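> Dropping the sequence and predicted coords here.
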Amino acid sequence: MTQKQQAGSGAGRKSGSPGAVSRWVQRKMNARMNRKVRRGRGTFMGMDVLILNTVGRRSGQPRQTPVAWFPDGEDAWLVVASGGGGRHPDWHVNLMAHPDRASIELPGRDTVPVTPYRLGGADRERAWQRIAAAQPRIAKYQSKSDREYPVIRLAPR
């Protein structure tokens, strides 16, 4: 067996596997977006972006994830846990595991400790309608998934 065949066999997959490469690219893109938000440029593809600070569910390590947000009144933010359509994103799992350790960073503002609330029923529907009106591509994205994307309200703690 050649080295190339061995590398693709699945044994000892780490940096050479497609999933590892994809995660590496995602980490690089997230780090770049985080730098942009911290420099005061918090938009991407026409959406406002904040940095969501969570703690890893298993590792306990700090995590920083750029996510699109939508206003919910004057002092709260809505985020959608789409995660590529198929499953909840890691940040959502971490947020729900350690809700008391969450905070956000917005361009031009200090870090704000927040409490996450997963919206359900009529509250979720009202929030979803506002989100879909602001960004129709999110509604289109949702329509292609078999699961309902969680909508999380982040309120200052």
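The structure has been received and is ready for your questions. Numbers count the residues shown, from 1 in each chain.
> alpha carbons only for contacts and neighbour counts from here, please
Fine.
> quick one: contacts of the helix or strand where K28 lies?
Per DSSP states H and E: K28 is located in helix 18-38. In this structure, residues lying in contact with helix 18-38 by Cα atoms under 8 Å, 6 or more residues apart in numbering are 14-15, 42-43, 49-51, 64-66, 105-108.
> Show me which of these are buried.
Among those, those buried by neighbour count (16 or more other Cα atoms under 10 Å) are 42-43, 49-51, 64-66, 105-107.
> Turn the residues you listed into a markdown table, including secondary structure and distance to A122.
As requested, the buried ones among the contacts of helix 18-38 are exported to a markdown table (DSSP: H, G, I helix; E, B strand; the rest coil; distance: Cα to Cα, whole Å):
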| residue | secondary structure | distance to A122 |
| --- | --- | --- |
| G42 | coil | 30 |
| T43 | strand | 29 |
| V49 | strand | 25 |
| L50 | strand | 25 |
| I51 | strand | 27 |
| Q64 | strand | 30 |
| T65 | strand | 28 |
| P66 | strand | 27 |
| E105 | strand | 28 |
| L106 | coil | 28 |
| P107 | coil | 31 |
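> A further structure is provided below for comparison with the first:
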Amino acid sequence: MNDFNDRIIAEFRENDGKVGGPFAGAHLVLITSTGAKSGQSRTSPVMYFPDGETVYVIASKAGAPTNPDWYHNLRANPKASLELATDDGVERFDATATVVAGPERDRLYAEFSRSNPGFAAYQEKTDRVIPIVAFHRE
């Protein structure tokens, strides 16, 4: 997965936020967080859902039984740097991550799944409740 992610990150940065393959045409964000154990910067490409000034990300890991590493890192250290693909290029900013829970998580998951049905399939594939992370600009 690291080689795949490295290629997506490089393509994103070389093409002003535009990539092909499975992320072609998707809202894509690069999240740089601090490793929970290593303390090193880690960058992960993921899809995002914008809502005003808030950026939402689903920690699906394609329906795997465990949460993605980036989610674990943000739980340990919620400060992150985001590189957000927009129609006008790439927007960079610092943000604080919070986990959305309960009825609000359920409402957002259903809403996001309507526009991107793959996320509904991911939830059906796993026993865990797939988290949603909200990023608030600093």
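On my side now, so go ahead. In this text the structure is predicted, and so the values were computed from the model without any measurement.
> Mind checking the TM-score on these two?
With the length set by TM-score structural alignment, normalised by the length of the second structure, the two chains reach a TM-score of 0.86; 130 aligned residues with a Cα RMSD of 1.5 Å.
> Closest one to P89 of the first structure out of the contacts of helix 18-38 of the first structure, please.
T65 (10.4 Å; Cα to Cα).
> Give me the distance between that closest one and Q3 of the first structure.
As judged by Cα to Cα, to the nearest Å, T65 of the first structure and Q3 of the first structure stand 36 Å apart.
> hang on, the earlier thing: need the contacts of helix 18-38 of the first structure in CSV with distance to A132 of the first structure, can you?
Output for those, formatted as CSV (distance: Cα to Cα, whole Å):
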residue, distance to A132 of the first structure
K14, 38
S15, 37
G42, 20
T43, 17
V49, 16
L50, 18
I51, 21
Q64, 25
T65, 22
P66, 19
E105, 23
L106, 22
P107, 23
G108, 26
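> And stretch 102-110 of the second structure against the first structure, how far off on average?
With mean Cα distance after the TM-score superposition for the first structure, stretch 102-110 of the second structure departs from the first structure by a mean of 1.3 Å once superposed.
> got the buried residues for that stretch?
Neighbour-count burial for stretch 102-110 of the second structure [16+ other Cα under 10 Å]: 105-106, 108-109.
> buried sites along stretch 58-77 of the second structure?
58-63, 67, 70-74, 77.
> Among the buried ones among the contacts of helix 18-38 of the first structure, list the two that are farthest apart in space.
Pairwise distances among these were taken by Cα to Cα; the largest, 16.4 Å, belongs to T43 and Q64.
> ok, which stretches of the first structure are helices?
3-7, 18-38, 90-97, 121-134, 136-143 (DSSP state H).
> Would you check the span in the second structure matched by the first one?
Looking back up the chat, that one is helix 3-7 of the first structure. Per TM-score structural alignment, helix 3-7 of the first structure has no counterpart in the second structure.
> buried stuff in that helix?
Of all the residues in helix 3-7 of the first structure, those buried under the rule 16+ other Cα under 10 Å are A7.
> cool, the second one as well?
For helix 18-38 of the first structure, the neighbour count (16+ other Cα under 10 Å) marks 30, 33-34, 36-38 as buried.
> coming back round to it: for A76 of the first structure, find the nearest of the helices of the first structure.
Nearest of those to A76 of the first structure, taken as Cα to Cα: helix 121-134 at 11.9 Å.
> which one in the second structure is aligned with G121 of the first structure?
Under TM-score structural alignment, G121 of the first structure pairs with G102 in the second structure.
> got the contact list for the residue mapped onto T65 of the first structure from the second structure?
Alignment note (TM-score structural alignment): T65 of the first structure maps to S44 of the second structure. S44 of the second structure is in contact with 5, 9, 30-32, 70, counting by Cα under 8 Å, 6+ apart.
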